[in-house]
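1. I would like the atomic coordinates for the input below:
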Amino acid sequence: MIFTELVLENFGPYAGKNIINLRPETEDNHRPIILIGGMNGGGKTTLMDAIRLALYGQRAQCSTRNNLSYTDFLLQAINNQATFKDITRIELAFEHIVDDQWQTFRISRQWTNNPKDGKDTLGILNGEWPDTALANTWDEYIETLLPLGISNLFLFDGEQVKELAEQDTPPQSVIDAIQSLLGLELVERLAVDLEVLVSRKRKALANKSQLKNLEEIEGKLNHYNQEEADAKQAQASLQTQLKRAQNKFKEASEKFRIEGGKIAAEKSNLDQQIEILKNTINAEKQVMIELASNTLPLSLISPLLTQAKSQIDTELQLQQAELARTILEQRDQRLLSYLETLKLTQDKFSKIQSFLKQEYDNLNQDNTLNNKTWFGISEEELKQLVNLLDHQLPLQLALAQKSTKTLQQLEGELDSKEREVNVAASPEDYQKLTDTLTLAQQEVGQCQSAYQVGEQRLKDAQKAIEKIKKELRNYSEEAIDKQNNEHLIKSAAKVQNTLQLFKERLTLKKLNKLEGEVTECFRYLLHKSDLVHRVVIDTYNFSLSLYDPNGKSVPKHRLSAGEKQLLAIAFLWGLARVSGRNLPIAIDTPLGRLDSSHRNNLVERYFPTASHQVILLSTDTEITQKELQQLQEQDAIAHQYLLEYNSAQRQTTVHPNRYFW
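-> Sure, this is the predicted structure:
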């Protein structure tokens, strides 16, 4: 099967008629990849929805449908610029082998603002001719080509891969798709058909009383079968509600944190810390006041005090010199008196007297060079000044500097704490944040309780079904034991047992092959090929277990987010290879959370070989210029398109032969 063309007319953001060539070839050279680039919200997912809608119509699992009725969904999908008379149309052309020959089909769905019977109008071209009979049985026919149950394994987006990677056990929808893809549902269908056959035989063989009992039992069985179907449907809806409530609670928690709720919750602690800081700062300021009330202010005139010390030294020297001069003068007077008693000649006496006078004059001259006296303090007072300059002031300056540094640090911490208080939510806003968070938490609790109740309802219905089936088998053995067709009923029971054994062995065989394919694909995509040696798939719930080369289990939580995503992709790739179905693959948001090495492996190894036709819907941050060049060097790209969205007009324009670069 090959998609060859997609036509969108007034669908979603696509105004007018838009034609996209999907044929995986150029100039008769096969190139598997059709690359479609667009920013988020630009219409990539709408293209994927268009393919699904064309194939499955009312049954399509489109991203924007949610709980809308099909009529409301069709009306919602009409382009906002379309007039009341304009037609909205989707066409998907594809080729498929019929009787060993390629045959072209074109699916056309169209509707207006007033769709007929609330539905679209379906038309099928088989070759060049309309095929009304095929259009009437299209739902059955498409199930033979690309069954709806497995479509999400071939038409998937990054979010599906992300969810599949993060869950330990695949969801029930994926399990059903895997069973369908591996052909396991055929055994289940045969078992159901045998039940129908046995039921008919029981009715044919039973008397009126037995028939009435059988009908009552089968009525109960039908009731509980319906109950089981309703419970499954309700459980799926409850799971969606639970997930939505969990996301809402996550958003409320994030908003509570970002908008200051956490700080507001700790406000009392912050206020206490601020009060302690203020008291510490006041105590430190008191220390500085005490320092300032002592001799510390004298440090402001320390140069003058040093000069004063020098002047005082000089003055003390003058005092000492004056004292010495007085002593010498008294000694000279005694000397002269003594010399007079020696009766020296007048000439010698005069010379001695002249000498002493000259010495005295010289001494007076030295003392009068700097004989200004300003302070007149004692030597003991000088010692006190020296002690002040050399010891007291340096010590008090060191204490003041330490106290100043401590005070600056404390004031910085106080400023930081006060800013934290300022950004905290007000009491009113804090109460709103708290109420929102509490309501979201209550909603999660209610949804979890409802989900558990729904789960119990489903288990009860399944248990009741098993009990009634056992009652039917017992009734068959007890009430119709002697009828002619007893052999058929017993044989059917044996066949069912054989079918169960066959299903188990077939499942084991298929899963063994699938394990090999998934292991090969995962190791091929990983850049750390020695991380995982073998992938094992559980036969009951299809969960994956990983083992290293030594046979030891590798917990999934040891894998990075990117490695988990590669494991999910390898799982889908292995399924496609084991199924043997030659189907196109379309991937929306293909490289969501992968690092550069994993991106490189996916671009080089997966995209060009995943299928004969690979449609990639990417943003500019996924298939970047580097990845584009890699794919071009491999001659893997057949066509490329750029979806350019005009937010003012809410329209998307399709530019062929273009990408972001």
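
2. only C-alpha atoms for contact and neighbour calcs from this point on.
-> Will do.

3. go through this structure and flag its longest helix.
-> In the chain, taking DSSP state H as the definition, the longest helix is helix 427-479.

4. any idea which helix or strand comes after it?
-> Sequence-wise, the next helix or strand downstream of helix 427-479 (DSSP states H and E) is helix 486-525.

5. so how far is the longest helix of the chain off the chain centroid?
-> Here helix 427-479 shows a centroid-to-chain-centroid distance of 29 Å under the convention Cα atoms, centre = their mean, to the nearest Å.

6. one more, for comparison:
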Amino acid sequence: MKLQEIVIHNFMPYKGEQKIEFPQHETQNVMLLFGDNMRGKTSFLNSIRWGFYGLALGRHMRLIPRVNLVNSIAASEDNWTMSIVLKFSHEGRQYELRRQINKKEHISIPRNDGDFEELIGLKIDNQVINGDSIVNEINQVTPEEISRFFLFDGELLQEYENLLVEQSEQGEKIKEHIEQALGVPALVNGRNEFSKLLTDARRIQTRDAKNSSDAKTYAEQQRVNEGKQATLEKDIQDLEIQQRDVQKQIDDIEEELKNTEAVQRKKYELDTLKGQLKKVEEQLAYDADEQRKLFKDAWKDVLFKGVEPLVSSLQKRRNSLMSAANNKAVLDSKISELQKSLAKPICPTCTQIIPQEELDVITAKIEELKAEAELSSVDFDDVTNINLQIDKLNKVKSHNECSRICELVTKRRKAQVAVITIETQIDDIQEEIRGFDTEQIMRQREKKDRLGNQLFKLENDIKETKAKLNKLSENQAHISTLISKSSGSEGQSSTIRVNLYQNLESVFKAGINELRDALRGQVEEFASNAFSQLTTEKTYAGLEINNNYGLSILDHTGNVLKERSAGAEQIVALSLIDGLNKTARKSGPIVMDTPLGRLDPNHRSNVLKYLPKMAEQVVLLVHEGEIDPSRDLSNFAERIGARYQIQRISATESRIVRSN
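-> Have a look, this model is predicted:
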């Protein structure tokens, strides 16, 4: 299938009629649609999906109501007509598909899907197709179950990461979609039909066995099992209804919260600011208390500055007196020695009498030393008094109270400025979210968490109940075999039917497993080949697939890589998409919304070179942060067949224009 043209009329942000032509060249098969976020890239993808299948998907694969599909400006002008026209070719035939909704005549302002009527028309080679055959014709070209593998966005790429988690609920759901695309349900439906026929046949066999004395006991056991089976099936049905109800409540809350994301962010910011304000105010109170304590001893710091030089002066004076006293002691010692020489004038070395002229010199020296000693005379009471003064003055201690008070004053002044700034920010945010019930938003978030726990419990209950049902089925099969072998039952038609349906069910079960194994092998092979061309790390051995179709990276030794970056996840997801498209029953164009968001420049270059090979047509819906026209287009410029730009007209209106 190859897209040729789409005509959009009043669909979401696209007011009025807008026509986009897809590239038809075999090698120039890439179309680029540039647009900033919130301008309509995802809406363009949804226009294709809605044109084919009559549904548009929001976040978490939720259906978008019809009333939200009609352009809001057109609706405000009471123009509630919206339509999509798709022209495409398939196996040499030309198709023109038109899908349109209008509000019903008796409806003033539509509120729900039932307030619209939908019209659908299809021409094949200009021949009008009957309405009851249109859906079948579309599914012959591009079945709805494979649409998620050629119409997908960045959110879908991230979903594939869940496939790595065996037995995860979300992984199981994606696996179901994958197997739908690969054709597994054809066998699954056949198995289920034979399972129903087998159940009916066993019921008849049980009824017949009541008339046999050998099988009567088995029949009673089977009758009890049938009652248990009905109970378990009813329990599963009730649990699944509860599960859907809880999931719907979660989806509704998520949709409500999505519309208040900005308010939630502001509320979180407000709570953060209030927390910061509380800390600053607590610190201010602590610093004020510390400042009061410092003021009690601040006089010591002031007095210390006057006492300090006085103590220093006293210490110098005391040192001077002590030095003089030490000097006098030395002089007195010298005088004493010289006086001994006068008292006994004999030289201690030669034992001769010292001459008179030398004694006169000693006498003169003694007089000189006595005069000097007199000058060094110290009154020790003065030293004692000085020491007492120093001791008293040293009691005036300083811990730099004044300096610390100054620091606290500066610190508190800055904190007070911070308080004013934070209070201003709080006032601004409160003004922004005035009118929103932020407490209700928080309650909804808490309710969503509670529902999530409830959903988890329901999922476990369903698994446990299904396990009980499977075990019961095994017991029923065993008893049915015993009945079949009992005398009087072997030739009965009910036993023949049971054996036949059991064998057919087993054949289909084996076929399903063989088909799944074969398909997984093909997907793994194709995906590994794509991965080798997409990744920049060439030492990887390839990819390994699990039962969920989750892909793990194998390193050069063949071991599974434990940790993967966000970019690696995206490369693996793209490889899986390529593998699924090459394995699927039908092939078609690929339309990717925001496919390169988490890739580094080198991986982005590899992806852009490989994407044109993934399908006959590749449509990339990107913003310039993903593909820089001046830098990245060189990677596949020769493959670009058309370029478009989404122009913003207003917050609720955009227009798609062709670029050079």
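
7. before we move on, the earlier item: now do the longest helix of the first structure: which elements does it pack against?
-> Identification of packing neighbours for helix 427-479 of the first structure by 3 or more Cα pairs under 8 Å, 6 or more residues apart in numbering; DSSP states H and E yields helix 208-258, helix 261-265.

8. just those: most buried one?
-> helix 261-265 (a mean of 20; mean count of other Cα atoms under 10 Å).

9. show me what that helix is packed up against.
-> Here helix 261-265 of the first structure touches helix 393-423, helix 427-479, going by 3+ Cα pairs under 8 Å, 6+ apart.

10. which elements pack onto the first one?
-> Meaning helix 393-423 of the first structure. In this structure, helix 393-423 of the first structure packs against helix 261-265, helix 267-292, with contacts taken as 3+ Cα pairs under 8 Å, 6+ apart.

11. give me the angle between it and helix 267-292.
-> Using axes from the mean of the first three to the mean of the last three Cα atoms, to 10 degrees, one finds that helix 393-423 of the first structure and helix 267-292 are set 160 degrees apart in direction.

12. so which bits of helix 393-423 of the first structure are buried?
-> Neighbour-count burial for helix 393-423 of the first structure, with 16 or more other Cα atoms under 10 Å as criterion, is recorded at 393, 396, 399, 400, 403, 407, 410, 411, 414, 417, 418, 421.

13. of those, closest to residue 126 of the first structure?
-> Compare each of these with residue 126 of the first structure using Cα to Cα and the shortest gap goes to residue 421, at 72.6 Å.

14. who wins for proximity to residue 181 of the first structure among the helices and strands packed on helix 261-265 of the first structure?
-> Distances from residue 181 of the first structure to each of these were compared by Cα to Cα, and the smallest falls on helix 427-479, at 24.7 Å.

15. residues contacting residue 442 of the second structure?
-> Listed by Cα atoms under 8 Å, 6 or more residues apart in numbering, residue 442 of the second structure has no contact partners.

16. how about the buried residues of helix 393-423 of the first structure in CSV, adding distance to residue 463 of the first structure?
-> Listed next are the buried residues of helix 393-423 of the first structure as CSV, based on distance: Cα to Cα, whole Å:
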residue, distance to residue 463 of the first structure
393, 94
396, 89
399, 84
400, 84
403, 79
407, 75
410, 70
411, 71
414, 66
417, 62
418, 63
421, 59
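
17. picking up where we left off before, out of the helices and strands packed on helix 261-265 of the first structure, which gets nearest to residue 215 of the first structure?
-> Scanning these with Cα to Cα as the criterion, the closest one proves to be helix 427-479, at 10.4 Å.

18. show me what residue 52 of the first structure aligns to in the second structure.
-> Aligned by TM-score structural alignment, residue 52 of the first structure pairs with residue 49 of the second structure.

19. who touches that match in this structure?
-> So residue 49 of the second structure contacts 55, 56, 147, 151 (Cα under 8 Å, 6+ apart).

20. for residue 175 of the second structure, see how far away the first one is.
-> Read that as residue 55 of the second structure. 21 Å (Cα to Cα, to the nearest Å).

21. tell me the most packed of the contacts of residue 49 of the second structure, by neighbour count.
-> When the contacts of residue 49 of the second structure are compared by neighbour count (other Cα atoms under 10 Å), residue 56 ends up highest, at 21 neighbours.

22. spit out the contact partners of that one.
-> For residue 56 of the second structure, the contacting residues are 46, 47, 49, 50, 63, 64, taking Cα under 8 Å, 6+ apart as the criterion.

23. next one: it from residue 42 of the second structure, what distance?
-> Using Cα to Cα, one obtains 10 Å as the distance from residue 56 of the second structure to residue 42 of the second structure.

24. now for the contacts of residue 56 of the second structure: which two are most distant?
-> 47 and 63 (13.1 Å).

25. how close does residue 324 of the first structure sit to residue 352 of the first structure?
-> Residue 324 of the first structure sits 20 Å away from residue 352 of the first structure, going by Cα to Cα.

26. residue 520 of the first structure too?
-> From residue 520 of the first structure over to residue 352 of the first structure the distance is 128 Å, taken as Cα to Cα.

27. now swap in residue 500 of the first structure and tell me
-> Where residue 352 of the first structure is concerned, residue 500 of the first structure sits at a distance of 151 Å (Cα to Cα).

28. re the thing from before, quick one: buried ones out of the contacts of residue 56 of the second structure?
-> 46, 47, 49, 50.

29. name the nearest of the residues you listed relative to residue 319 of the second structure.
-> Sorting those by distance to residue 319 of the second structure puts residue 46 at the head of the list, at 97.9 Å, by Cα to Cα.
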